[in-house]
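Trainee: structural data only, the sequence is not supplied:
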């Protein structure tokens, strides 16, 4: 049986808001703090850098999954927020 990728939820953007990103992002040279929307997040909560070489490695490493995304945007934000807290230095 072939694995089917978990689809990114429309109008969510939790992965572009909840986690901190310590590497530079175009428009955010110092990265971004947790809970702050990335400047590359568009009005439809999609990444403007998706598939482009200047997308941060951290963002590329995030893959939608039932565990991470849950049933709604609130679930995704809570899960990613808990990871942020658990991985603080």
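Mentor: Perfect, I can see it now. Worth saying up front: this structure is predicted, and the values here are computed from it rather than measured.
Trainee: for the rest of this, base every contact and every neighbour count on C-alpha atoms.
Mentor: OK.
Trainee: find the nearest non-adjacent residue to residue 40, please.
Mentor: Nearest residue to residue 40, sequence neighbours excluded (Cα to Cα, 6 or more residues apart in numbering): residue 48, at 5.2 Å.
Trainee: cool, residue 8 as well?
Mentor: residue 64 (5.8 Å).
Trainee: take a look at this one as well, against the first:
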């Protein structure tokens, strides 16, 4: 089973996944990416261990704060999360 990190009572995240920092487009500014990022591009704030450098910091984009772990989106492993998030991004363009 995948390891999950519980960050608070409403959100959990798979350690080292980072799919939500790669697959979706983000239109709001990100430190180091003032125009946001296109879908499929790795966020500059995602470290080598696939963890967000801005987690819990006020500079973190609101859209990122609002994204919570959801088993139907995140699946059982990172590759499943990347596939689902990429499909959702493409489907909602």
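Mentor: Arrived safely, thanks for sending. None of these values were measured; they are calculated from a predicted model.
Trainee: just give the TM-score of the two.
Mentor: Put the two chains on top of each other and the TM-score (TM-score structural alignment, normalised by the length of the first structure) is 0.88; 85 aligned residues with a Cα RMSD of 1.3 Å.
Trainee: the residue nearest to residue 8 of the first structure and residue 19 of the first structure: what is the separation?
Mentor: Look at residue 64 of the first structure and residue 19 of the first structure: by Cα to Cα, to the nearest Å, they are 14 Å apart.
Trainee: what range in the first structure matches the lengthiest helix in the second structure?
Mentor: As assigned by DSSP state H, the longest helix anywhere in the second structure is helix 78-91. Mapped onto the first structure using TM-score structural alignment, helix 78-91 of the second structure covers residues 73-86.
Trainee: for residue 44 of the first structure, what are its contacts?
Mentor: With contacts defined as Cα atoms under 8 Å, 6 or more residues apart in numbering, the neighbours of residue 44 of the first structure are 10-11.
Trainee: and it? What does it align with in the second structure?
Mentor: In the second structure, residue 44 of the first structure lands on residue 49 (TM-score structural alignment).
Trainee: what of residue 9 of the first structure?
Mentor: Per TM-score structural alignment, residue 9 of the first structure is aligned with residue 14.
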